[in-house]
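Asks: how would this look folded up:
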Amino acid sequence: MSFTSTALTGILTSESVHAVELPMATWAYGLVALIIFALLAFVTASYRDVANRHRAKAEAYAARHGGDEHGGH
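Replies: Here you go, the predicted model:
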C-alpha cells in the first residue's frame, strides 16, 4: 500500500469521526425558524397600507405635481 492510500484509510475510518451533540433538540431548530419567520411576516404585514394613512400628504403632493407620481417629463 502506498502512503496516500494508508493515510486516506486512516482518515475515512469510523474511528476518526466524532459525533457532536447538538445544543438543543432537533425539533427546536424548526420551532426557532418558525418563530423567526412569523416575526418577519408580522413586520412585513405592519407596513401594509401605509400610504393610505397619510392621505392628506399624498393629495397635497399630487396637487403640487399635477398627479404625476413618477416625475416624468
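Asks: contacts and neighbour counts: CA atoms only from here.
Replies: Will do.
Asks: so which residues of this structure form helices?
Replies: For the chain, the helices identified by DSSP state H occupy 3-12, 26-46, 55-64, in order along the chain.
Asks: make TSV out of those helices and add distance to H18 and mean neighbour count.
Replies: Converted to TSV, the helices of the chain look like this (distance: least, C-alpha to C-alpha, whole Å; neighbours: other C-alpha atoms under 10 Å):
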stretch	distance to H18	mean neighbour count
helix 3-12	12	10
helix 26-46	18	11
helix 55-64	63	12
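Asks: here is the second sequence; please produce its structure so I can put it next to the first one:
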Amino acid sequence: MTFATLVAFAAEGAEEHGSVALETVGYGIVAIVAFAALALVTASYRNVANRHAHKAEAYARAHADDAPEAGHGH
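Replies: Down below sits the predicted model:
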C-alpha cells in the first residue's frame, strides 16, 4: 500500500460519526460498580470496635497500672 492509499482509508474512516456519549457509557458503569464495591467494603468495617468491646475492656483492666500519670510519658 502506498501512503496515498493509507491516507484515503484514514479519511474514509474519519467520516463515520458515532455517538461519543454511548461509546463511553461503559466507563461510567464500571466506575459506579467499583465505587459501590468500595462502599460495601468500607461499610463492612462499621462498628467493629463495639463488636469486640469485651476484649478492649479486659485489656484496659489488665493494663490499668501501665498508664502514665502525665502526658508525653513524663
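Asks: fetch the TM-score of the aligned pair.
Replies: Their TM-score after superposition, calculated using TM-score structural alignment, normalised by the length of structure 1, is reported as 0.56; 51 aligned residues with a C-alpha RMSD of 2.8 Å.
Asks: just to revisit the earlier point, including distance to H73 of structure 1, could the helices of structure 1 go into a markdown table?
Replies: Compiled in a markdown table, the helices of structure 1 are given as follows (distance: least, C-alpha to C-alpha, whole Å):
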| stretch | distance to H73 of structure 1 |
| --- | --- |
| helix 3-12 | 69 |
| helix 26-46 | 33 |
| helix 55-64 | 15 |
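Asks: aligned partner of G28 of structure 2 in structure 1?
Replies: For G28 of structure 2, the equivalent position in structure 1 is taken to be G30, counting by TM-score structural alignment.
Asks: how about that match, what does it touch?
Replies: The contact partners of G30 of structure 1, by C-alpha atoms under 8 Å, 6 or more residues apart in numbering, come to none.
Asks: same thing but at 10 Å, please
Replies: With contacts defined as C-alpha atoms under 10 Å, 6 or more residues apart in numbering, the neighbours of G30 of structure 1 are I36.
Asks: please apply the same query to T5 of structure 2.
Replies: Contacts were defined as C-alpha under 10 Å, 6+ apart; by that measure T5 of structure 2 touches A11.
Asks: starting at the chain centroid, how far to the helix or strand encompassing it?
Replies: Here T5 of structure 2 is covered by helix 3-14, with elements defined by DSSP states H and E. Taking the mean C-alpha point of helix 3-14 of structure 2 and that of its whole chain, the gap between them comes to 42 Å (C-alpha atoms, centre = their mean, to the nearest Å).
Asks: mind checking how far the spatially most central residue of structure 2 is from A49 of structure 2?
Replies: The geometric centre of structure 2, computed from its C-alpha atoms, lies nearest to L38 (C-alpha atoms, centre = their mean), at 5.0 Å. L38 of structure 2 sits at a distance of 20 Å from A49 of structure 2 (criterion: C-alpha to C-alpha, to the nearest Å).
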